[in-house]
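**Student:** The amino acid sequence is not available; the structure is as follows:
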């Protein structure tokens, strides 16, 4: 099969959803409702935090950042999918596919970093309450958010630029409803071993280091909560901890299935 350079006006076919015309209106309504709930819910969180001065604390600052990231994450993939369902067209241009994959990586990595930062904030608040205002200053919180964003952008750009050096085949069908880096690499005809090694390394680092920090932070939080003398303090600390742990579990559970586990497929044929 003769490979062609991917800069050409080639198109990917996103075959992750059904091709049955009768099911497409149902899927359109389902995903549109989910997207609107996600968008409006996170928007309300941001507006509530920004309008209430009592919520201008590091914890809610990071929460508003996380909500904004969720909006961007869902907006990166869902609108295009809704358009494809509406016009019954499953294609996306190569440039659009690569751009989508790049932004998916940016917001996935950013959410990963923010969850770790929020775990650290919770750790300082529970384990070192007297030093909390000294450590978690506004400038420091802004710096943590900025570093998280810059690191995520650099990581995504490295992977995207590496993809530009591979050649795609004529068969550009992917069993996903959005563009994902591993699926793009599986469609390449040229050697992608370096891409898979880099992806494996970054997925291990991004999946291991932040998760280890989150586990350590919440372990220390649990021990500190158990040592609290008052029942009210234990309830407040444990309820906040459980709500954040549920978000962490949901994110890493989904990420393991879509991103981290796919990085172990070093060879496209596996």
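**Tutor:** That came through, no problem. Nothing here was measured: the structure is a model prediction, and the numbers come from that model.
**Student:** make it CA atoms for all contacts and neighbour counts henceforth
**Tutor:** Fine.
**Student:** Do a quick rundown of the helices in the stretch 1-150 of the chain.
**Tutor:** Assignment of helices within the stretch 1-150 of the chain using DSSP state H, counting those that start in this stretch yields the ranges 24-51, 58-87, 94-127, 132-135, 138-163.
**Student:** The last one - contacts with which helices or strands?
**Tutor:** If contacts are counted by 3 or more Cα pairs under 8 Å, 6 or more residues apart in numbering; DSSP states H and E, helix 138-163 sits against helix 58-87, helix 94-127, helix 193-226.
**Student:** now, of those, which is deepest in the fold?
**Tutor:** Mean neighbour count (mean count of other Cα atoms under 10 Å) peaks for helix 94-127 among the helices and strands packed on helix 138-163, with a mean of 21.
**Student:** circling back to that earlier point, between the helices and strands packed on helix 138-163, which one is nearest to residue 4?
**Tutor:** helix 94-127 (12.2 Å; Cα to Cα).
**Student:** how near is the residue lying closest to residue 167 once chain neighbours are set aside to residue 199?
**Tutor:** Closest residue to residue 167 apart from its sequence neighbours, by Cα to Cα, 6 or more residues apart in numbering: residue 5 at 4.9 Å. Relative to residue 199, residue 5 is positioned 22 Å away (criterion: Cα to Cα, to the nearest Å).
**Student:** What residue in this protein is the furthest from its centre?
**Tutor:** Residue farthest from the centre of the chain, counting by Cα atoms, centre = their mean, is residue 229 at 38.0 Å.
**Student:** Second structure for comparison follows:
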């Protein structure tokens, strides 16, 4: 669990570092600009990290399935080699999807105003600037989105279907509560991330209301990475003990 959480934390840290500094500069500045190179770099990195997170959340769902449905065989199933293989596959899938979408997007001729109606550079916002027919790009975006969004989400739902059946077979209420607590944080993160990402990427940019899309994109681009640490740490007993220890130490130092 902590191996996958460390990968998720790295993804969230890189995601906010890619988007937030430039966004804050533009919000605080009267002249809101970003270079074409910086926009493409932001597009590649943010799209790659988002795609990686989709696959990684599916891997975490399988980890929870093994922990709840096969607790005695958990260490044998989730071996170190399998964990590394799933993590590497997540990163490679995200990088590949990002490079493919970027290569399709940057080839489009842009209109003169070059004004992005969004908080950061992403594919739907850049497609709206194109002066050529974007039907091929929209089809490619839809196919890529189906592979990156509904497929991992389907695997997550299947894993939680088995988890739910296993929890219902537990006789004690305490056992059901512990099994449910094991998965709650992950379910909250999955709901926040996939719900907003599917809303933005699973419909054609030409039919997408931009004023709504750019607000929704803040959730999977900034809000979700920001609240992920809170969602996971506030339900972790080790973090609770460390926080109480730090608070007691701080109170003792103030008294002395």
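**Tutor:** The structure has been received and is ready for your questions. Worth saying up front: this structure is predicted, and the values here are computed from it rather than measured.
**Student:** re the thing from before, in TSV: the helices of the stretch 1-150 of structure 1, plus distance to residue 251 of structure 1.
**Tutor:** Shown next, in TSV, are these (distance: least, Cα to Cα, whole Å):
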stretch	distance to residue 251 of structure 1
helix 24-51	15
helix 58-87	11
helix 94-127	8
helix 132-135	27
helix 138-163	16
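**Student:** Show me the one of those helices that comes nearest residue 245 of structure 1.
**Tutor:** So among the helices of the stretch 1-150 of structure 1, helix 94-127 is nearest, using Cα to Cα, at 9.0 Å.
**Student:** That closest one against structure 2, how far on average?
**Tutor:** Taken over the aligned residues, the distance from helix 94-127 of structure 1 to structure 2 averages 0.8 Å (mean Cα distance after the TM-score superposition for structure 1).
**Student:** how about the helices in the stretch 101-250 of structure 2?
**Tutor:** Under DSSP H, counting those that start in this stretch, the stretch 101-250 of structure 2 gives helices at 123-127, 135-148, 150-168, 173-201, 210-218, 224-233, 237-255.
**Student:** returning to that earlier point: now do the contacts for the residue nearest to residue 167 of structure 1.
**Tutor:** By Cα atoms under 8 Å, 6 or more residues apart in numbering, the contact list for residue 5 of structure 1 reads 166-168.
**Student:** In structure 2, what residue corresponds to residue 226 of structure 1?
**Tutor:** Structural alignment places residue 226 of structure 1 opposite residue 168 in structure 2 (criterion: TM-score structural alignment).
**Student:** Could you check how far the closest residue to its match other than its chain neighbours is from residue 182 of structure 2?
**Tutor:** In space, and not counting its chain neighbours, residue 168 of structure 2 is closest to residue 176: 7.4 Å by Cα to Cα, 6+ apart. Distance, residue 176 of structure 2 to residue 182 of structure 2, by Cα to Cα: 10 Å.
**Student:** any idea how far residue 133 of structure 1 is from the closest residue to residue 228 of structure 1 other than its chain neighbours?
**Tutor:** Excluding the flanking residues, the one nearest residue 228 of structure 1 by Cα to Cα, 6+ apart is residue 234, at 6.1 Å. Using Cα to Cα, residue 234 of structure 1 is found at 21 Å from residue 133 of structure 1.
**Student:** Ok, residue 94 of structure 1 next?
**Tutor:** 48 Å.
**Student:** Same check on residue 254 of structure 1?
**Tutor:** Counting by Cα to Cα, the gap from residue 254 of structure 1 to residue 133 of structure 1 is 34 Å.
**Student:** now swap in residue 221 of structure 1 and tell me
**Tutor:** From residue 221 of structure 1 over to residue 133 of structure 1 (counting by Cα to Cα), the distance is 18 Å.
**Student:** Am I right that residue 91 of structure 1 is in contact with residue 81?
**Tutor:** No - contact criterion Cα atoms under 8 Å: residue 91 of structure 1 and residue 81 do not qualify, at 9.8 Å.
**Student:** Can you give the distance from stretch 66-75 of structure 1 to the centre of its chain?
**Tutor:** Counting by Cα atoms, centre = their mean, to the nearest Å, stretch 66-75 of structure 1 is centred 9 Å from the centre of its parent chain.
**Student:** I'd like the helices and strands packed on helix 138-163 of structure 1 laid out as TSV, including distance to residue 259 of structure 1.
**Tutor:** Converted to TSV, those look like this (distance: least, Cα to Cα, whole Å):
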stretch	distance to residue 259 of structure 1
helix 58-87	14
helix 94-127	9
helix 193-226	8
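**Student:** Quick one: closest of those to residue 172 of structure 1.
**Tutor:** helix 94-127 (9.4 Å).
**Student:** Determine the set of other helices and strands touching the closest one.
**Tutor:** strand 11-14, helix 58-87, helix 138-163, helix 193-226, helix 231-255.
**Student:** What lines up with the residue nearest to residue 167 of structure 1 in structure 2?
**Tutor:** Match for residue 5 of structure 1 (TM-score structural alignment): no aligned residue.
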